[in-house]
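**Student:** sharing a sequence plus its predicted fold:
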Amino acid sequence: MPARIFQKTKHAMQSGKAHTDEWVLEFEQSEARFADPLMGWTGSADTQSQVNLTFPSKDAAKAYAEKYGIAARVHATPPKRLKLQAYADNFR
């Protein structure tokens, strides 16, 4: 079952940097989701897509995937760009 390895990003509502240095191994969906005819909720029989494993480093996540024979793709972390802006820029 294919998986992807990526670094967690911080939420838009998060001001701190807690848990942003963790790496996540997340399994991709192997089945399409379906709508429940009674309630209308979406569901799937695929339980692996609910599994998220966290690791302290990218190398640890790759080692875990290799140990258990998981075909994993590593997504590079985009560079962080700071948008320096002053309050006075709103009135230009």
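**Tutor:** Received, thanks.

**Student:** only C-alpha atoms from now on, for both contacts and neighbour counts.
**Tutor:** Fine.

**Student:** and the strands in this structure?
**Tutor:** Assigned by DSSP state E, the strands in the chain fall at 3-7, 23-27, 34-35, 42-43, 52-55, 72-74.

**Student:** nearest to Q85, out of those?
**Tutor:** The closest of the strands of the chain to Q85 is strand 3-7. By C-alpha to C-alpha, the value is 26.8 Å.

**Student:** and here's the other structure:
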Amino acid sequence: MSRDIATARIHRQPRSAMQSGKARTGGWLLTFAPAEARRTDPLTGWWGSGDTRTQLRISFSTREAAEAYARANNIPYDVEAELREPEIKPKSYAENFRYGRAENWTH
């Protein structure tokens, strides 16, 4: 097992594909990059690795707290830029039946 320190990634927690709201998206996560390649187990055929740090996800309320934790534990880290909120125009259901609309009917 390799003892070299893997680079950590500090990023905003993305919204789940199963949720439409913004709950639990304000936090920051510290996750580790894989230190070794994944390989297939000869007995089961499942993919695996000896690197257990990739399973670790530490959550923080602020970016500064995540950076302070990484510095205190001598973990090299990269900070990803903040996610940009998509610009969503609210529409009503009646817009689907508006006369002269440019988009095609999809169903």
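**Tutor:** Looks like it came in fine. These numbers come from a predicted model, not from an experiment.

**Student:** TM-score for these two?
**Tutor:** After superposition, the two chains reach a TM-score of 0.89 (TM-score structural alignment, normalised by the length of structure 1), with 92 aligned residues with a C-alpha RMSD of 1.6 Å.

**Student:** make TSV from the strands of structure 1 and add distance to A63 of structure 1 to it.
**Tutor:** Formatted as TSV, the strands of structure 1 follow (distance: least, C-alpha to C-alpha, whole Å):
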stretch	distance to A63 of structure 1
strand 3-7	11
strand 23-27	11
strand 34-35	34
strand 42-43	31
strand 52-55	10
strand 72-74	10
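
**Student:** ok, which of the ones you listed comes nearest F91 of structure 1?
**Tutor:** strand 3-7 (37.2 Å).

**Student:** what range in structure 2 does the closest one sit on?
**Tutor:** Under the alignment (TM-score structural alignment), strand 3-7 of structure 1 falls on residues 8-12 in structure 2.

**Student:** so how much does that stretch differ from structure 1 once superposed?
**Tutor:** Compared with structure 1 after the fit, stretch 8-12 of structure 2 shows a mean deviation of 0.3 Å (mean C-alpha distance after the TM-score superposition for structure 1).

**Student:** what segments of structure 2 are helices?
**Tutor:** Ranges of helices in structure 2, per DSSP state H, are 63-72.

**Student:** on that earlier part again, can I get the strands of structure 1 in TSV with distance to A88 of structure 1 and mean neighbour count?
**Tutor:** Converted to TSV, the strands of structure 1 look like this (distance: least, C-alpha to C-alpha, whole Å; neighbours: other C-alpha atoms under 10 Å):
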stretch	distance to A88 of structure 1	mean neighbour count
strand 3-7	35	20
strand 23-27	38	21
strand 34-35	51	12
strand 42-43	48	10
strand 52-55	42	16
strand 72-74	41	16
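
**Student:** which one of those strands lies nearest to R81 of structure 1?
**Tutor:** Nearest of these (C-alpha to C-alpha): strand 3-7, 16.2 Å.

**Student:** packing partners for that closest one?
**Tutor:** On a contact count with 3 or more C-alpha pairs under 8 Å, 6 or more residues apart in numbering; DSSP states H and E, strand 3-7 of structure 1 meets strand 23-27, helix 58-67, strand 72-74.

**Student:** matching residues in structure 2 for the last one?
**Tutor:** Just to be clear, that refers to strand 72-74 of structure 1. So strand 72-74 of structure 1 sits over residues 77-79 in structure 2, by TM-score structural alignment.
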